[in-house]
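**Student:** Here is my input; please provide its structure:
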Amino acid sequence: MTSQTRADIGARGEQLAVDHLTSLGLRVLDRNWRCRYGELDVIAADPARDTVVFVEVKTRTSDRFGGVAQAVTPQKVWRLRRLAGLWLAGQDERWAAVRIDVVGIRLRRGHSPEITHVQGVG
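**Tutor:** All right, here's what the predicted structure looks like:
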C-alpha cells in the first residue's frame, strides 16, 4: 500500500463493506447520503427480512483509536437513528423493520482486510 489519504482509505473501506453486504444478499439503496445533520455511509435493504439497514462503516489501519465497538458511542447511535428517520421520511417504500449495523474494516500492510460486521447496534 502506498501512502494514502484518509479519504482514500475511507473510500476503500466503504467499498469493501458494500462488497461484504452484497455478498450477504443485501441490496444497496444509497451511499454517502447527506443532509444538514450528517451523513449515512450505506443504506441497504435486506429483502429476506423486509428490513432497511443503515450501515456505519469504520475503516482503521491500526487499533490506535479502538475497535468497532468503541467507534460507535451511544451519541453516535442517537445521531444515526435521527439521520435514519430523516432518510425514511423521504421514501415512498416501507419496510417491516429498521436496523443499524456497523461494519469495521481493518486494513494493514501485507494482510488481507479484516471485516467485522455487528448487526443491530441501535
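**Student:** alpha carbons only for contacts and neighbour counts from here, please
**Tutor:** Fine.
**Student:** outside of stretch 81-100, which residues touch it?
**Tutor:** 37-40, 49-56, 80, 119-122 (C-alpha atoms under 8 Å, 6 or more residues apart in numbering).
**Student:** biggest helix in the chain by residues?
**Tutor:** helix 6-23 (DSSP state H).
**Student:** which helices and strands does it pack with?
**Tutor:** strand 27-35, strand 51-60, strand 97-106 (3 or more C-alpha pairs under 8 Å, 6 or more residues apart in numbering; DSSP states H and E).
**Student:** and it with strand 51-60, angle?
**Tutor:** Helix 6-23 and strand 51-60 are oriented at 140 degrees to each other (axes from the mean of the first three to the mean of the last three C-alpha atoms, to 10 degrees).
**Student:** Please provide the structure for the following sequence as well, for comparison with the first:
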Amino acid sequence: MSKARSALGKYGEGLAARRLTEAGMTILERNWRCGRTGEIDIVARDGNTLVVCEVKTRRSGGFQHPMAAVTPEKAERLLALAHRWIQAQGGAPPGGVRIDLVGVLLPRRGAPSVEHARGVA
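**Tutor:** Model prediction:
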C-alpha cells in the first residue's frame, strides 16, 4: 500500500472514530490485526452490542462509492474476525455483534462526507 493511500485510510478512520464516538459508542480498539486473516478497522461498543466497523475512504470522482464496498465475502470475513476478537477477549457481549460500515467521501473542496450504516451484515 502506498504512503498516500495509507494516510488517506488513516485520516478516514479518524473521522469515522469521531463519528462513532459522537453517536455514543465507545471505541475499544483500532486496527486490530489477526494474523493473515485480516484486520478490523474499529472495534466499538454500542450499549451491550459489540460493533465491528469497516471504514472505507474514497476521494470524490472515484469509481465506487465507499458505501458500496462491503461485498458478501467481505462481510463474512468481518464476522469471522469479530468472533476471533471475541475469543481473544474472553467471551461474547450480551448484546451480540453488529457489523457497521462508515463511508468517508473526500471532495476536492469542502468538508468530508461521513456516512454511518448500522448492521450491514
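**Student:** Quantitatively, what TM-score do the chains reach?
**Tutor:** TM-score for the superposed pair, counting by TM-score structural alignment, normalised by the length of the second structure: 0.90. Supporting figures: 117 aligned residues with a C-alpha RMSD of 1.4 Å.
**Student:** Buried deepest among the helices and strands packed on helix 6-23 of the first structure, which one?
**Tutor:** strand 51-60 (a mean of 24; mean count of other C-alpha atoms under 10 Å).
**Student:** tell me, that one lands on which residues of the second structure?
**Tutor:** Against the second structure, the aligned range for strand 51-60 of the first structure is residues 49-58 (TM-score structural alignment).
**Student:** Show which residues not belonging to that stretch make contact with it.
**Tutor:** 8-9, 12-13, 16, 40-45, 65-67, 69, 78, 82, 93-106.
**Student:** Next one: the residue sitting furthest away from the middle of the second structure from Y11 of the second structure, what distance?
**Tutor:** In the second structure, counting by C-alpha atoms, centre = their mean, R109 sits farthest out from the average C-alpha position, at 24.3 Å. Distance, R109 of the second structure to Y11 of the second structure, using C-alpha to C-alpha, to the nearest Å: 16 Å.
**Student:** cool, R77 of the second structure as well?
**Tutor:** R77 of the second structure is 23 Å from Y11 of the second structure, where distance means C-alpha to C-alpha.
**Student:** Then V97 of the second structure?
**Tutor:** 26 Å.
**Student:** again, but for G47 of the second structure
**Tutor:** Applying C-alpha to C-alpha, the value for G47 of the second structure to Y11 of the second structure is 26 Å.
**Student:** Dump the helices and strands packed on helix 6-23 of the first structure to CSV, plus distance to L88 of the first structure.
**Tutor:** Listed next are those as CSV, based on distance: least, C-alpha to C-alpha, whole Å:
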stretch, distance to L88 of the first structure
strand 27-35, 12
strand 51-60, 9
strand 97-106, 10
